[in-house]
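# here are the coordinates; sequence isn't available:
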């Protein structure tokens, strides 16, 4: 197939054509336009396909949480949001903590249209897998038993994973326990818990030569530590979520607080603005959703987390319109950097992987329509949990089409 129009990379924006081989699904050429596009891209920007390297699709062999989401519905939500590849977290009922359980879960991902990379879990007694995979360490309480209660226990486990790719949920369980009786969710999980856990994670990443990633970063006070670590050569990157870029504690009301509860919680307006600028500068590397599809009933009784896969592409247009992000920056944090993160874990049939418009890379694209707004409603989303924190909000742009290895999924 052939897609022509305004192409975007990290370095430039230009008029051109992407040619995708129908048999392999790989890009064979990026060349000049000749008026023969297979899809209408008028008024659009054509990006390498967006990646979301932090989601919770909920499906495992137990089937116990598939009422929230599964790999089929997560895939539909991803395509709707312009996402072509995702990485799924391991805090399942049956957690993928060894080769057998990881492979068992991988078989379930075959129903997904978008490519799924699977993290393996790190817990107090786990060991590295024999295959090459990314890992996730929950420093504080989470679903199941994949978490740690103190720094010593965490370090004993991390020492077994020297040199591995490890992502950290940075919240200090001791500080959170000290604040357990505070009146609000946000006060029970204060920013200093994230800052304290950041210092520990950075030390472990450096000491044990990890390729580290800090998940869903939210507080401005930790940013100088991350930047200093990067400058001295520590292999660390960081994510930020749409909700920590869009919402802050000033948006919380008695009516919406249950819907805007997540871990880490929303922070002060100054933190939100600091995240926006850190992402722009490159101090934060990825927009990753932490897509957490809890049901309406679960949110009403206090479950933390929000779904985002359906709205990721539209959210990118908000960053461009509201905060003057240029297209190249959008490409870097939504497509190219997520592509780099998963590249070493991909099967050979995906060629050079995701995130670049170049021969040999996967022919998966995100086509953003900058002129057609998207009004978010419960009826419009594809996630099984059937709600969005952006309900009632109209994004300035939308996803015109998502291309998966040469197959077009059109919206609207």
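Alright, I've got the coordinates. None of these values were measured; they are calculated from a predicted model. Residues are numbered from 1 along each chain as shown.

# Only C-alpha atoms from now on, for both contacts and neighbour counts.
Fine.

# Flag every buried residue along stretch 371-389.
372-377, 381-389 (16 or more other C-alpha atoms under 10 Å).

# quick one: it to chain centroid distance?
When C-alpha coordinates are averaged (C-alpha atoms, centre = their mean, to the nearest Å), stretch 371-389 and its chain have centres 18 Å apart.

# any residues touching stretch 322-333, and which ones?
8-13, 47-48, 50, 279-280, 285-287, 316, 319-320, 355 (C-alpha atoms under 8 Å, 6 or more residues apart in numbering).

# show me where the stretch 201-350 of the chain has helices.
223-231, 242-246, 269-281, 296-300, 312-323, 327-331, 337-343 (DSSP state H, counting those that start in this stretch).

# Now render these as TSV, adding mean neighbour count and distance to residue 81.
Formatted as TSV, the helices of the stretch 201-350 of the chain follow (neighbours: other C-alpha atoms under 10 Å; distance: least, C-alpha to C-alpha, whole Å):
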stretch	mean neighbour count	distance to residue 81
helix 223-231	15	29
helix 242-246	22	13
helix 269-281	18	20
helix 296-300	14	21
helix 312-323	22	5
helix 327-331	22	14
helix 337-343	22	15
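
# adding another structure so you can compare the two:
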């Protein structure tokens, strides 16, 4: 097998961008430095070379919901966005309640995935019951972690038992924090916009009450508790204080909660702004950014949630929750946060690669070092373009970012030494 050398790029090595070269052989990086040679050369002049991005939270919709997305389209879209590892949620049809079903999903991920797919197993049967799945069997079948994403675990006793069991099998428990009695069939954030549009609001407390409960249970059990898509200033502060106390907690924030607020929702037909948790206030948005800057928030994850046109049709009340994110995350964040000076380029790259890999315990990716997987993304920061539906590789087109002018483009994505996406 021919070795490949990426030359003349600005390479993220550790926490620094350095003018250096990267040599890889088959699926492994073998050297980082100057004066390296290889038969095959990729010229990265004027490009940034970063570790392949790691997304802790995607929905690939297979099996059972393939009109929205499938493994092939979802992983190709992720590669287009610079991702080389994605973690797929279990809210598919049927829910993989058994080890046999989960094993089949893992097999499909390997068979159809253009990049590495790590599979979540459900915490409870059908995601909505109080009956735990068999965690030992799920881990043996290929589960890398547990999540009922899309649903909060309502009974504290169930959550306590789940924490105790997850610790036994060294499985991370990723929670969609939502108290249904407080959520109360809400549509968008509870506040002035919901009042103006005459729709039911979702209070911040529907998230924070469960986070507070779960942090106490995590402290008692020692489980690795991960909070999905946090959206409120109170949640940020709860996690900040828990980390100071030594609780084993990590969390993620989405690009849309960093870049948008409820103020963007101007009519009942603005269904591409409907997601769960909902877009909150500018105060919440500022707290999320501060949480990224001080390390309270461990990573940015997309919560890529593709839907059909029909799913998002009608009014805010009728439309499905969810927004796509794999293909717009880097360039939207780079354009709006890095170019405006709110984050540095290095901070953003770390939040998309090194930090999620570390938080998820993925020791073979997230850094450009000899021995690591040859998972790399080449980015052209000077490329400017308009985000257009025809350029998206996901089946889902449900994003409010369509039409935005962005800087930063994926030139190539390399996963396990193979070029899985190349800019046309």
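Sure, I can see it. It should be emphasised that the depicted structure is a prediction, and the values quoted were computed from it without experimental measurement.

# Fetch the TM-score of the aligned pair.
After superposition, the two chains reach a TM-score (TM-score structural alignment, normalised by the length of the first structure) of 0.89; 395 aligned residues with a C-alpha RMSD of 2.4 Å.

# What about residue 33 of the second structure, how many residues nearby?
13 (other C-alpha atoms under 10 Å).

# Quick check: nearest residue in space to the aligned partner of it in the first structure, chain neighbours excluded?
With TM-score structural alignment as the criterion, residue 33 of the second structure lines up with residue 31 in the first structure. Closest residue in space to residue 31 of the first structure, ignoring its immediate chain neighbours: residue 17 at 5.2 Å, by C-alpha to C-alpha, 6 or more residues apart in numbering.

# That neighbour sits in which helix or strand?
Assigned by DSSP states H and E, residue 17 of the first structure belongs to strand 13-20.

# In the second structure, which residue range corresponds to that strand?
Against the second structure, strand 13-20 of the first structure falls on residues 17-24 (TM-score structural alignment).

# Then stretch 357-366 of the first structure?
Going by TM-score structural alignment: stretch 357-366 of the first structure matches residues 368-377.

# Can you measure across that stretch, start residue to end residue?
11 Å (C-alpha to C-alpha, to the nearest Å).

# quick one on the thing from earlier: closest to residue 75 of the first structure out of the helices of the stretch 201-350 of the first structure?
The minimum distance between residue 75 of the first structure and those falls on helix 312-323, with 13.0 Å, by C-alpha to C-alpha.

# Centre of the chain to the closest one, how far?
15 Å.

# And the host helix or strand of residue 120 of the second structure, how far out from the chain middle?
Element membership for residue 120 of the second structure, per DSSP H and E: strand 116-121. On the basis of C-alpha atoms, centre = their mean, strand 116-121 of the second structure is displaced by 12 Å from the centre of the chain it belongs to.

# what sits up against that strand?
Counting by C-alpha under 8 Å, 6+ apart, 84-90, 96-97, 102, 105-106, 109-110, 138, 142-147, 415 sit against strand 116-121 of the second structure.

# try 7 Å this time
Here strand 116-121 of the second structure makes contact (C-alpha atoms under 7 Å, 6 or more residues apart in numbering) with 84-90, 106, 109, 138, 143-147.

# Out of those, list just those in strands.
84-88, 143-147 (DSSP state E).

# Among these, which one lies nearest to residue 65 of the second structure?
residue 88 (13.7 Å).

# Can you find the partner of residue 247 of the second structure in the first structure?
In the first structure, residue 247 of the second structure lands on residue 234 (TM-score structural alignment).

# Residue 59 of the second structure reaches residue 86, doesn't it?
No. Residue 59 of the second structure lies out of contact with residue 86 (C-alpha atoms under 7 Å); the separation is 9.4 Å.

# Quickly note the distance from residue 275 of the second structure to residue 394 of the second structure.
18 Å.

# List the residues that contact the aligned residue in the first structure for residue 298 of the second structure.
When the first structure is aligned by TM-score structural alignment, residue 298 of the second structure is paired with residue 285. Counting by C-alpha under 7 Å, 6+ apart, residue 285 of the first structure makes contact with 237-239, 279, 333, 337.

# same thing but 8 Å
Per C-alpha under 8 Å, 6+ apart, neighbours of residue 285 of the first structure: 237-239, 279, 332-333, 337.

# so which of these comes closest to residue 70 of the first structure?
For the contacts of residue 285 of the first structure, the nearest to residue 70 of the first structure is residue 239 (23.5 Å; C-alpha to C-alpha).

# Could you measure from that closest one over to residue 9 of the first structure?
20 Å.

# More neighbours: which of the two?
residue 239 (25 against 22).

# Just give the number of residues close to the residue nearest to residue 31 of the first structure.
23.

# Now do the same for residue 261 of the first structure: its match in the second structure.
Match for residue 261 of the first structure (TM-score structural alignment): residue 274.

# hang on, I meant residue 221 of the first structure
By TM-score structural alignment, residue 221 of the first structure lines up with residue 234.

# Now do the buried residues in stretch 18-34 of the second structure.
Quick answer for stretch 18-34 of the second structure (16+ other C-alpha under 10 Å): 19-25, 27-32.
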